[in-house]
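Engineer: give me the fold of what follows.
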Amino acid sequence: MIATDTIISLAKKTIETERDAIAQLSSLLTDDFASIVNCIIEAKGRVIISGIGKSAIIATKIVATMNSTGTPAIFMHAGDAIHGDLGTVQDNDLVICISNSGNTPEIKMLVPLIKRGSNKLIAMTGNTDSFLAKQADFILNTHVDKEACPNGLAPTTSTTAQLVMGDALAIVLLEIKGFSSSDFAKYHPGGSLGKRLYLRVADLVSKNQVPQVQKDEEVKKVIVEISKKMLGVTAVLDGEKVVGIVTDGDIRRMLNKHDNIKGLTAKDIMTTNPKTIPANTLAIKALEHMQKKGISQLLAMDKDSYVGVIHLHNLINEGIL
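Structural biologist: Below is the predicted model of the structure:
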């Protein structure tokens, strides 16, 4: 068995090698970076990102980041591009080619085909003397002194540098475009992040039954209503106006206090001035309110009208908590 200290030491060495390379990356930024940002902002076409091998995998991640942060992008595999997928590139598109060496056969074949059109070519490479760099309109220099791989073979530090440079580009574009949290939510409707930004109390209340009793109804009816609607609570109304709330905890306290519940009504055991929340409130705000007050449900209101209950379980089920 390999000693724990040895394993941890090797892991730290890898992390520190990549950390040092990333720390130096900012010093490699030139005016080209600013020119690239302006080209992307002003472009009438799309951003197409291409690579081969591990660089292709990094390219797909950068594409995903750009698409989710307001810069539409498309991935084109460099190997597939020279076998038909070059049709992806249209007039006015801007092409970013990622290659650490900048001299792979596929890149050497692809670059002239891109250059014959009116497309801007951006090289993301660790070799500024490479074929790719010399053919490019702009360069993103991702040079690293060494790979974390002790044999210097497996792309490790170099691909991390590519990923970080791609993140820098995407986030600069995000900030300059003023891409907001509400914009982010449009592209992430299914994830918990998006739900925090767009899901409202009304969306969750609509999935629940609406427990309610009149203030003069007997406690037996209150118990049935709470049990039937399965939310651990019921609103107490005077006509259509909410005047109180009864929780399952109130029921337990009542049973401990009274040997005979005959004659007791909802108004006798309810809590007045119940905690409410507007139905158009973001669900995340409802969660914050529950946590602050130490409660697990709120009555949802549409102006003065009671529309239902939002329960902590709704928020958990939606992945908001």
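Engineer: going by C-alpha atoms from here, please, whenever you check contacts or count neighbours.
Structural biologist: OK.
Engineer: just want the most central residue of the protein.
Structural biologist: Nearest to the mean C-alpha position of the chain, counting by Cα atoms, centre = their mean, stands L193 at 4.4 Å.
Engineer: so that one makes contact with A185?
Structural biologist: Yes: between L193 and A185 there is a contact at 7.5 Å, judged by Cα atoms under 8 Å.
Engineer: please provide the structure for the following sequence as well, for comparison with the first:
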Amino acid sequence: MDKQQRIISIAKQTIETESKAIANLANLVDEEFAGAANYIFESKGRVIITGIGKSANIATKIVATLNSTGTPSIFMHAADAIHGDLGTIQEFDSVICISKSGNTPEIKVLVPLIKSIGNKLIAITGNRDSFLGQQADFVLNAYVEKEACPNNLAPTASTTAQLVIGDALAMCLLDLHGFSSSDFARFHPGGSLGKKLYLRVSNLTALNEKPEVSPDTDLKKVIVEISEKMLGVTAVVENGNIVGIITDGDLRRMLTRTDNFAGLTAKDIMTKNPKRISNNAMAVEAMEMMDANGITQILAEENGKYCGVVHIHNLTKEGII
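Structural biologist: Take a look at the predicted model:
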């Protein structure tokens, strides 16, 4: 086997090993898991998540996921906890401790301290019979048969399993809290994902000029309007209502059909009943309509009245695309 094929083989084997470990976790979810989720949901405090080594790295990601889905959480490093950070834990907080073996020296020191404070302890561990497993009020079983590491040493499948258990817990709490897409948007206002959930067409039309001509506007003025507003399009409007649209493409096609432009007006070259969208619709809906119809601009209206134009460049700039 050459070097390239060996690399491919090892990568596939790693993915297969970890996917099997994850699939088996579904068999380990039980009433104790449900009890832990319900206890966190009903508690008045935060979730404090602790661990050491690679488990600490997983803990920080689970904290981020819980915070972003409506469950206030804080990371506390297990080593730092026994050197002063134990004060992070408040009276009504739930504590989750993550450890594959459940028997590391730091865990053996930390767990009795947590128990002495009186907080409920939830373990995410692959060893229910460990010190941590025996001391915990709830055990979320993250057992894996073997690591992806050929020496069965480097945390690989086990840390993936911990992460998946954390995600499963977060999704259960999300459901219990009735956490909606609008809630998610409140916690992600700056990212493109959040913008897909809160940015509206009106936010985009307000950024653009508002190209507009009447059905009887002569061709020269139509061209000037499209050029000055720099959106490659103008709406044809009568009594505030959209009756047509003229794009750069319409002008080019008109030039191939006739040599005599005298007397031509907007109504002679416009596309009637163009695609349009509510000014109150979500920006992502405008993107979907453009994509479905193979267009780069779409007209917006409110209560039947013309409001402006959304251009594909607006969506790109805002990170929607």
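Engineer: against T6 of structure 1, how distant is the residue nearest to the centre of structure 1?
Structural biologist: 39 Å (Cα to Cα, to the nearest Å).
Engineer: who touches the longest helix along structure 2?
Structural biologist: As assigned by DSSP state H, the longest helix anywhere in structure 2 is helix 3-25. Helix 3-25 of structure 2 is contacted from outside by 141-149, 156-157, 160-161, 164-165, using Cα atoms under 8 Å, 6 or more residues apart in numbering.
Engineer: by neighbours, which of the residues you listed wins?
Structural biologist: A142 (30 neighbours; other Cα atoms under 10 Å).
Engineer: how much space separates it from A11 of structure 2?
Structural biologist: Distance from A142 of structure 2 to A11 of structure 2, by Cα to Cα: 23 Å.
Engineer: next one: G319 of structure 2
Structural biologist: Distance, G319 of structure 2 to A11 of structure 2, using Cα to Cα: 32 Å.
Engineer: now do the helices in the stretch 151-300 of structure 1.
Structural biologist: 157-177, 181-187, 192-198, 201-205, 219-229, 248-257, 266-269, 283-293 (DSSP state H, counting those that start in this stretch).
Engineer: out of the contacts of helix 3-25 of structure 2, which comes closest to V310 of structure 2?
Structural biologist: Nearest to V310 of structure 2 among the contacts of helix 3-25 of structure 2, counting by Cα to Cα, is V164 at 40.0 Å.
Engineer: for the closest one, which non-adjacent residue is closest in space?
Structural biologist: In this structure, V164 of structure 2 finds its nearest non-sequential neighbour in I22, 7.3 Å apart by Cα to Cα, 6 or more residues apart in numbering.
Engineer: and for that neighbour, the neighbour number?
Structural biologist: 22.
Engineer: check L255 of structure 2 too.
Structural biologist: Neighbours of L255 of structure 2 (other Cα under 10 Å): 12.
Engineer: equivalent analysis for L173 of structure 2, please.
Structural biologist: By other Cα under 10 Å, 20 other residues sit near L173 of structure 2.
Engineer: alignment lookup: it to structure 1.
Structural biologist: Counting by TM-score structural alignment, L173 of structure 2 corresponds to L173 in structure 1.
Engineer: list the contacts of its match.
Structural biologist: Here L173 of structure 1 is in contact with 37, 41, 70-71 (Cα under 8 Å, 6+ apart).
Engineer: redo the residues you listed as a markdown table? Include neighbour count.
Structural biologist: Below are those laid out as a markdown table (neighbours: other Cα atoms under 10 Å):
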| residue | neighbour count |
| --- | --- |
| V37 | 16 |
| I41 | 13 |
| G70 | 20 |
| T71 | 20 |
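Engineer: state the pair within the residues you listed that is farthest apart.
Structural biologist: Pairwise across the contacts of L173 of structure 1, and taking Cα to Cα, the largest span is found between V37 and G70, at 13.2 Å.
Engineer: helix/strand/coil for V95 of structure 2?
Structural biologist: strand (DSSP: H, G, I helix; E, B strand; the rest coil).
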